[in-house]
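# Below is the sequence, then the predicted model.
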Amino acid sequence: MKNIVLGLVFILGCNTHIWSQEPDALMINTFNRKTTSLNGVWHYIVDPYENGYYNYRYEPFDQQEQVSANAYFTNTKAQRPSDLIEYNFDESDTLQVPGDWNTQKEKLYYYEGTIWYKKSFDYTKTEDSNRVFLYVGAANYKTEAYLNGKKLGAHLGGFTPFNFEVTDLLKEKDNFIIFKIDNKRSKEGVPTLNTDWWNYGGITRDVKLVETPLTYILDYFIHLDTEDNHIIKGEVNLKGEANSAHEVTVEIPELGIKKKLVTDASGQGSFEIKSRKIDYWSPENPKLYEVSFSTNEEQLKDQIGFRTISTQEDDILLNGEPILLKGISLHEESPITKGRANSRADAEKVLGWIKEMGGNYVRLSHYPHNEHIIRLADEMGILVWEENPVYWTIQWNNPNTYANAENQLQEMMQRDKNRAAVIIWSMANETPVSDVRTAFLTNLIKTARKIDSTRLISAALEQSSDPNNPNIKHIDDPMAELVDVLSFNQYIGWYGGTPDLARITEWEITQNKPVIVSEFGAGAKQGLHGDRNTRWTEEYQEYLYQETLAMLQKIDQLKGMSPWILVDFRSPRRPLPNIQDDYNRKGLISEEGKKKKAFWVLKGFYDTWNKSGNK
């Protein structure tokens, strides 16, 4: 379609009215599909006033019959010397994708607002009848996506994937993708305005084109039956020709399994397979099987482990046996680039430290992390807590906020529901008790259980002090009745008192459920030494860990912990010069990769903490 430049306005053709739309149904397992990477160098334009999106009346260009040539998503070039075009992507600076803009360009370190990204490419399909999707691993926070000047749609949320079908818009030559990425925080957002981590902006995870046949495997979920661990159950969902049944073959060659099923008119089918030869996945034996799904048009493979996770009274059971979760919390920052983590090398480094610590478990805080770390945890045998970014105080009574939170939860679960390492879906962190908050989280739990009944549900709950004795703590959060595992954060000795207060603090927990202490810790500047009662020294942090671990062992129901935190991470709430310098210093390892004394305290504890727990 030829664009005709008319002064400052050009006509987009017959279908000129372009409206925002939701992404297409999220496909899973892009790791094993035919893909073309669009990572690498992208041109960018900083647009704090959003001049490339709104006209001077603050009306969106992409919702107008005649669109200004100065709408950045058109990528318009001047055709005549008299044309007034006030931008040029091809002569603008560049950023690497994936990557945050804050750590790539010093001038963007604190920037919150809109930046436009542009990438040009050629593409030829392997089969003319095939479909092509644009898949984005994550972009923070609101993304408006355009291909060749046409709007694909928009996505909200900075930590989950999304995709748009682009089949009909692709050309063999001279395609251009433009993203408007806006990382401004908002009251109605998820998370909301106030967090304790860096608001990295940009296209922070992989971007790729995914090519599929006309009817393709959109989704599948394969797992052990919760009642009989000799039965493998599964569901498959195809997308393509409507009202047409298709045969799907499920194979697990190592188990000698080959099962055929026929999908219904909606593209859905299910199966059950019995096998007494299953080698169950565990931290000691992270066994993954190659599983393939085949239709007449497509074969898709995945690497899947089989295990059960459940609770029985105050025990957590992995494959029917009690397990202690020896863990640590982690933010998604790269130990290599010091920005937002996005690579397998990042994951190898941090998960290697957890193994060195004697850990078997990681709490991925406070949002879904990238798929590399989830898949590597599968390979290495590290159990995973994944968390929806419902954090602190958000707009509990706002229907749009709830819809956003639910959508991010669904996208997280959709991507990772076939990973054996993931054992806990967390709904929220440190949310103050109220009726509207409890209703909000209750509905999220209902959604999570509907999608996946095979995993545990938790959240970092609120706790309270006994009115007659402030040194006795309770969990009286109403969410305690709905979760499978009781989890709470506590900072005795850091935000309240000094570490010796731990000696006289006790928990009286009335619910007969396992307990995971989801956070505890203290700040320390690596290399700063002094008396154990001097804050910010390694000795203070070491002392707090010693006293806290002794205190927590008094909790009979304690079955896991994830202290705060593995590595120091950036936070704008931490400005103390020469100590914090924009870093939360509660890490057991500095941002430079140097271990603090408390690392070895926790390692010593994990080396001796056994499955008998505290009984």
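Cool, got the structure.
# going forward, measure contacts between C-alpha atoms and count neighbours the same way
OK.
# which ones are touching Arg573?
Asp196, Trp197, Asp582 (Cα atoms under 8 Å, 6 or more residues apart in numbering).
# A further structure is provided below for comparison with the first:
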Amino acid sequence: MRKVINLNDAWKFIKENVQDAMNQVYDDANWESVNVPHTWNAIDGANGFDFYKGACWYRKEFTVDTINAGNKVYIEFNGSNSVTDVYVNGQHLGQHRGGYSIFRFDITDVVTFGGKNTIAVKVDNTVVEDVYPQMADFTFFGGIYRDVNLVIASHVHFDLMDHGSQGVYIVQDEVTKEQASITLKTRLTNDHEEEKKVRLWADMLDAEGKTAAYGAKEIVLPAGQTTVVELPIKIENPILWNGRKNAYMYEANLSLTSYNDVIDELSIPFGVRFFKVDPEKGFFLNGEHLRLNGVSRHQDRKDMGWAITKKEHKEDMEFIKEVGATSIRLAHYQHDQYFYDLCDREGMVVWAEIPFISIMSKTELEGINAKQQMVELIRQNYNHPSIMFWGVQNEIQIGGNRPEVRKLVKELNELTKKEDPTRLTTQANVMFVPDTDEYNYITDTIGYNKYYGWYQGKAEDFAEWIDAYHATNPQVSLGISEYGAEGIIQYHTNDPKVKDYTEEYHTLYHETVWNIFADRPFLWSTYVWNMFDFGANIRDEGGVKGRNNKGLMTYDRKIKKDAFYMYKANWSDEKFVHITSKRFVDRADEKITVKVYSNCEDVTLVVNGTTYTTERNRAAFTFNDVALEDGMNTVKAIGTSEGNTFEDTAHFNKVDEPNPSYLVPESDGGGVVANWFDMPDLDEDMEIEELVITDDVYSTRNTLGELYKNEETKKVLEKYLKGFNEDNPMFGMAEGMSIDMLASMADDIFTEKMMYAINKELIKIKKA
């Protein structure tokens, strides 16, 4: 019978690459004592560009009871970033390349039963050319950051070496409200030296533990082989997995028996459902339209990095449920199995993806590792009913318009459809991919990462772009895979503007954009970027190093920003009242505007004990010209709904002068692009003349990558874009962008004079 023995406790760790650490006889007494999950970047991974990258070692002693002799023994890692070499008793078991999936090694022939065994693990989070991700806007935390287990199994068992999967696939051939036709596709391994006759049993239990369907088959398993065995099952009048309305789960109890012995068994929760996406009407679950009001999630947390436990996963899910989301984009890699389990149980529709992001390798052009990670993602997560979309890439066009990238995206889509034809494929295009580019037609659905109102233009620009795209591509199912703005709760203003980092702009942005999305039901999904602030070592803006601050909640999950409540008012049925800008305490105004988010029918404002007025609205209640007295003022909002009342209170301090700490320092403002360059002083008397730009010369239409490859154009960039070169941590994110694109993201930096000056020199240089 199968046993799973957790090995998380009592490891020894050293933050360096040491010689001979793999040997069974090695003195690790002076190493640090740690428990798994563990990362060596818990602190430095979200505090600036300089975080530790390199090889580190873990060691642990363990025993395998003699009662298990004669069985197979496997070591299982649920997540180790990113290149992991495993040794048991001094012998190298193998290497796993990729930091997010489950992997196992067979240690049967090297383990000592009844005695001490030593496992030594070298983990290296250095970026290498043939492992993804190559470059991304999040920190690559190193370490064994998910569970480690021993798995003991009979020599006849459900396959444990199938890319980290369960060895069982619950294939939903056809699901209707009347019947669910399922094929249990099992991989059965016989490691004996002779053939074995076994019986496969399958009991499909409903949520009450009653048998909903069953099946059985006798099989003769050839010696030393893995055999694929399929078992058809039908569930009559199934209760469908129906998102947050009713995330109904069945359980597949599978066993292998030989005579009177159960030699292996698995219990796999699953749900049955059918779904589709319509380019005009959006997403449908079980025949009914469901708006995918989504948030994106990264797995790290302040002072923990990726080394989080079930407690933190559960807390994240509770916050996502509270905001009222119906869908989660689990970016930009495979997440912990426990979180997918939570998505199943809580009814979240999931977009799952691999870390084929930003830049493709410059030397490994077949995408071997990207394909490996896609197969692992699908096979390990096949049985989760919550997953309905497989993502094949995110912003991979940042690395430039390379034919090998296009080829690999197509191959990943084809691989995904071959591995799992029951689900839909998708991808997240970077914002500058043209509306008619072939990227829009490769996958079943499309998402765009668009940042109007932060990196480009204004929030209102979403409406024009979405409508134009839909008119151009009426056959394409369009979603918004990312949208957001930085929001730092230290900064506040009465006059919010693009790139001011204030909580007020962050809130206004989301309110504006959501209203645009809400009026366009053909969008199959929208995903806020991001549910939580997260570690991004290459960033330095708004006075915060190593952090992306676009979350609806802070990195430590302690504070819900005002925008959180804006979405809760629009998405959730849980009644509440929330006064915005409560952290904007000091006010130098005689009168202020008070905004309240609520999903109550009406809200009454009470100021210093006196009822001000009552408003009725949908989600945002605005009270203008609220007079403040000198000193501290108490403002209370009271909402009513179906005879119940809900309250929130804020305190505003009337002061003589504005509090300067509420504004971002000038040196930290202006957006991310502004922090990349030291711009030169231009001649104030410069006259701008009309320039003729032809295709045979360089110009600001070319990408940074193209311009830095040519020595002459490189000198022009070094003159005007001082301090920005191949060594800059953001170079990899920017090399696929043209200077024109950068100018659209920072027109206050790339002024008309600046663009004229750069082009005047570039057009003198002929292309080869």
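Received the coordinates, thanks. Here the structure is a predicted model, which is why all the values come from computation and not from measurement.
# Closest one of the contacts of Arg573 of structure 1 to Asn140 of structure 1?
Trp197 (13.4 Å; Cα to Cα).
# sorry, back to before: which of the contacts of Arg573 of structure 1 tops the neighbour count?
Greatest neighbour count in the contacts of Arg573 of structure 1, by other Cα atoms under 10 Å, goes to Trp197: 20 neighbours.
# And what about that residue, helix, strand or coil?
Put simply, Trp197 of structure 1 is coil when judged by DSSP: H, G, I helix; E, B strand; the rest coil.
# Met733 of structure 2 now?
Applying three-state DSSP: Met733 of structure 2 is helix.
# Please tell me how far it sits from Ile357 of structure 2.
Separation of Met733 of structure 2 from Ile357 of structure 2 (Cα to Cα, to the nearest Å) stands at 10 Å.
# Quick check on these two: which one has the bigger neighbour count.
Ile357 (25 against 20).
# any idea what the more buried one aligns with in structure 1?
Structural alignment (TM-score structural alignment) places Ile357 of structure 2 against Tyr391 in structure 1.
# Which residue, other than its chain neighbours, is closest to its match?
Asn429 (5.0 Å; Cα to Cα, 6 or more residues apart in numbering).
# Return the closest of the contacts of Arg573 of structure 1 with respect to Leu482 of structure 1.
Asp196 (26.8 Å).
# Matching Met357 of structure 1 against structure 2, which residue comes up?
By TM-score structural alignment, Met357 of structure 1 lines up with Val323.
# Could you tell me how many residues sit around that match?
26.
# do you know how far the most centrally placed residue in structure 2 is from Ala637 of structure 2?
For structure 2, the residue nearest the mean C-alpha position is Ala331 (1.5 Å; Cα atoms, centre = their mean). Distance of Ala331 of structure 2 to Ala637 of structure 2, given as Cα to Cα: 37 Å.
# Show me which residues of stretch 552-565 of structure 1 are buried.
Neighbour-count burial for stretch 552-565 of structure 1, counted by 16 or more other Cα atoms under 10 Å, picks out Leu552, Ile555, Asp556, Gln557, Leu558, Lys559, Gly560, Met561, Ser562, Pro563, Trp564, Ile565.
# Redo those as CSV? Include distance to Ser294 of structure 1 and secondary structure.
Shown next, in CSV, are those (distance: Cα to Cα, whole Å; DSSP: H, G, I helix; E, B strand; the rest coil):
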residue, distance to Ser294 of structure 1, secondary structure
Leu552, 50, helix
Ile555, 50, coil
Asp556, 49, coil
Gln557, 46, coil
Leu558, 45, strand
Lys559, 41, strand
Gly560, 40, strand
Met561, 41, strand
Ser562, 40, coil
Pro563, 43, coil
Trp564, 44, coil
Ile565, 43, coil
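# Considering those residues, which is situated nearest to Pro322 of structure 1?
Nearest to Pro322 of structure 1 among these, with distances taken as Cα to Cα, is Lys559, at 8.9 Å.
# What about the corresponding residue of structure 2 for Val190 of structure 1, how many residues nearby?
In structure 2, the residue paired with Val190 of structure 1 is Tyr132, using TM-score structural alignment. As a burial measure, Tyr132 of structure 2 scores 26 neighbours (other Cα under 10 Å).
# Tyr132 of structure 2 is in contact with Lys371, isn't it?
No. Counting by Cα atoms under 8 Å, Tyr132 of structure 2 does not reach Lys371; the two are 10.2 Å apart.
# Quick one: the helices in structure 2, in order.
310-323, 337-346, 368-381, 403-419, 461-472, 503-518, 562-571, 704-709, 711-720, 731-734, 739-745, 752-762 (DSSP state H).
# Check those for me and report the most buried one.
A comparison of the helices of structure 2 by mean neighbour count, using mean count of other Cα atoms under 10 Å, puts helix 562-571 on top with a mean of 24.
# Relative to Ile203 of structure 1, how far out is the closest residue to Asn199 of structure 1 other than its chain neighbours?
What sits nearest to Asn199 of structure 1 in space, not counting adjacent residues and going by Cα to Cα, 6+ apart, is Asn183, at 7.3 Å. Distance from Asn183 of structure 1 to Ile203 of structure 1, counting by Cα to Cα: 10 Å.
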